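Asks: Predicted model, plus sequence, below.
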Amino acid sequence: MKVENSIRVKHQELLEKYSALKAEVGHLLVESCEKNDWFFEHRLKSEESYALKLSTGRYNDTEIDDFYACTIVVPNLRYVADAVELISECYDVFDKKPGETIKSRPTDFSFNSIRMNGRLKKGVTENYLDSCVFEVQVKTLLEHACNKATHDFAYKGGTVSWSKERLAAQIKAVLDNVDLSILEMESLSSSRFLDQKNESYEKMGLIVQFIRNEWGSESESIIPYDLKRLAEVTANVLSAINLDLNNLMDAVKKETSLGRGKHTKNQSIYSIFLQSLINQERRNVMIYLRGKKQKYKQQILIPSEIELPEGTDIKTLNNAVVLPR
């Protein structure tokens, strides 16, 4: 694209100043986003994009409000308020869109993400950057992915297409509803149309409850983050050896009363469960472990910290994955 020399000169002048601003803002926000496991990206306006933005006639000066702009991407709508609070604490925010009252029609899904214009707080860095305005957008992961996938061909492509923009808006509308459903998942899941009973999930739910009852008051480090996976594995093991949760609870209780069970310090909750079952329900466990190996049969992991019955030949444990000592 042909750009007038006067605009190119101004762009170069702003580029030098806003590059320093980018380094200042980016350093702080990158660090904050990494701590929160959010995604961060930022950019400076290209010469061509800058010239086109000026040509809209919306600016009285040659300094536009998004010469430097950045985006914080959060997992879902639940975290948007946290990101907005972070930006407000770090910078002098003087404009935020959309506000409490919006002018867009309910059928319009363009530019719905949070956009904040701000400046560095005075005294933070060199005075010549104090007046620089920059833009921060806050988007959900779904919204960001949608924008990346549709932005170029729908909004800034080399052709004008009503149908493409229409399709992009429809996709955006669908994903907006998905974002909202994720935010309200807790309440929506209790709907009588969705709140169905499933035997496997009922069992896993009881196992999770048992784990929280037994270890909830202790250091959270022993309870895995993916508690559902532990419950699923435990349920599969119990099903394989023809025992139920009551058998497991009794086994753990007996082992704990003997100074083992919950008192064991070198085993995970999974291993405590397995060790308790081996000690208290040995017959069922060993029959299964020594049974005929089949392609889709449950294999039971036995870490080296597990104490097998004396005289056990691990070569006979066809349905076990025994980790070497």
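Replies: Nice, thanks for sending it over.
Asks: from here on, contacts and neighbour counts on C-alpha atoms
Replies: Noted.
Asks: ok but Val73 is inside a helix, no?
Replies: No - per DSSP: H, G, I helix; E, B strand; the rest coil, Val73 lies outside any helix segment and is strand.
Asks: neighbours around it, how many?
Replies: 24 (other CA atoms under 10 Å).
Asks: Tell me how far it lies from Cys33.
Replies: With the distance defined as CA to CA, to the nearest Å, Val73 ends up 9 Å from Cys33.
Asks: adding another structure so you can compare the two:
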Amino acid sequence: MKIDEQLRTTYKRQRALADRLKNEVDKEILARKPSSWHYESRSKEEESFALKIEAGRVKNPDAIEDAFACVVVVPNYSDIKDAERLVIDLYGSPAYKRPQSHEITTKAPSDFRFDDLRLYMKYVEQGYGPPTGLAGVIFEVQVRTFLQHAWTIATHDVVYKADNVSWRRERVAHQAKAALEQAEVTIESMAALELSAALPETNDQFTLINEIISTLKSHWERDQLPRDVRRLAEGVYALLRNVRLSDGDSFRELLDVGQAKYGGSHNLNWSPYRSILQYLAEQQPDRLARFLTNKKSNGSAFVYDAVLAEMGLNRAGAPRATVLGTA
């Protein structure tokens, strides 16, 4: 595309600023954002710059607001305010933002056009290192959720960079956005929906897993359990189901007896799973051996060699046992 020399000169000056901004802002936001957030940025390309100005979409062609722009992507809608706060902590209050409010919109209920939060920030020197000369330069920070980000990536080129306009194509894109917004609302309201009488409250598996979690927490201190207690409980549930010991009372008794045998406390050199496995081998050896030696069963369980040896079994005779060092 032919670009007027005057526009090209203006672009080169703003691109140089944008590239310097990108270098600084990337470092500053990446250093502050949580690892669960996503961040990306870009300096505007020359053709996009020229098209935006010639289309009359810029109030000040000598300082366009998104010569440099970045996007912060957060897990859920409730995290958007945290991302906005992070940006404001770095650079102060935005020069302006769109939309102006989280609570009030100019859109009709039937309107699902692009409306991600956009903050227009004036760069502020962070007080370390040599001056950058960028103080006061405006740049754009978009904040969106992963679902919003996915919609933008999936539809942007198809809708906005096609060789023709299509009412149907844009209709479908915005229908997809409406569906994702409904998903956002559902996720945000999950705690309230959990209490809905329209849904069953639980099933036998979930009831037992919750009992296992409660029992684990009553037997081990919090720092002795993994951060993901649910995953441990699901592994214990599978083990108990395999040995046909699937009720909360039996599990509590298993731990109480095992704890008493070892002087009133669990062996902290063992993981909670290792302790449970040891107690099964000691208190329910027939059940555990029956499962481990069953060639027709489809299940399996991780078992330490020491536990197999205590039960008088070996790897060859325990086809349901998954053990270390088999690769």
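Replies: Perfect, I can see it now. Predicted model only: the values in this text are computed from it and were never measured.
Asks: any common contacting residues for Val73 and Cys33 of the first structure?
Replies: 39-40 (CA atoms under 8 Å, 6 or more residues apart in numbering).
Asks: Can you give me the neighbour number for the spatially closest residue to Glu125 of the second structure that is not a sequence neighbour?
Replies: Closest residue in space to Glu125 of the second structure, ignoring its immediate chain neighbours: Ala135 at 6.1 Å, by CA to CA, 6 or more residues apart in numbering. Ala135 of the second structure: 14 surrounding residues under other CA under 10 Å.
Asks: How about the contacts made by Ala135 of the second structure?
Replies: Residues 122-125 are the ones in contact with Ala135 of the second structure under the rule CA under 8 Å, 6+ apart.
Asks: now the helices for the second structure?
Replies: 5-32, 46-54, 80-91, 146-160, 167-188, 190-193, 204-219, 229-242, 248-261, 272-283, 285-292, 305-310 (DSSP state H).
Asks: Rebuild those helices as TSV, extending it with distance to Asp62 of the second structure and mean neighbour count.
Replies: Shown next, in TSV, are the helices of the second structure (distance: least, CA to CA, whole Å; neighbours: other CA atoms under 10 Å):
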stretch	distance to Asp62 of the second structure	mean neighbour count
helix 5-32	7	16
helix 46-54	10	15
helix 80-91	22	16
helix 146-160	25	15
helix 167-188	32	15
helix 190-193	47	11
helix 204-219	61	16
helix 229-242	56	18
helix 248-261	71	16
helix 272-283	65	19
helix 285-292	75	19
helix 305-310	73	15
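Asks: Name the residues of stretch 115-125 of the second structure that come out as buried.
Replies: 117-125 (16 or more other CA atoms under 10 Å).
Asks: how close does Lys156 of the first structure get to Lys45 of the first structure?
Replies: Lys156 of the first structure is 14 Å from Lys45 of the first structure, by CA to CA.
Asks: meant to ask about Ser113 of the first structure
Replies: 20 Å.
Asks: Show me what Ala281 of the second structure aligns to in the first structure.
Replies: If you follow Ala281 of the second structure across to the first structure using TM-score structural alignment, you land on Ile278.
Asks: wait, I meant Lys59 of the second structure
Replies: So, by TM-score structural alignment, Lys59 of the second structure is matched to Tyr59.
Asks: One more: Asp89 of the second structure?
Replies: Match for Asp89 of the second structure (TM-score structural alignment): Glu89.
Asks: same check, this time on Thr202 of the second structure
Replies: So, by TM-score structural alignment, Thr202 of the second structure is matched to Lys197.
Asks: show me the contacts for its match.
Replies: Per CA under 8 Å, 6+ apart, neighbours of Lys197 of the first structure: none.
Asks: How about Tyr304 of the second structure?
Replies: Per CA under 8 Å, 6+ apart, neighbours of Tyr304 of the second structure: 274, 323-324.
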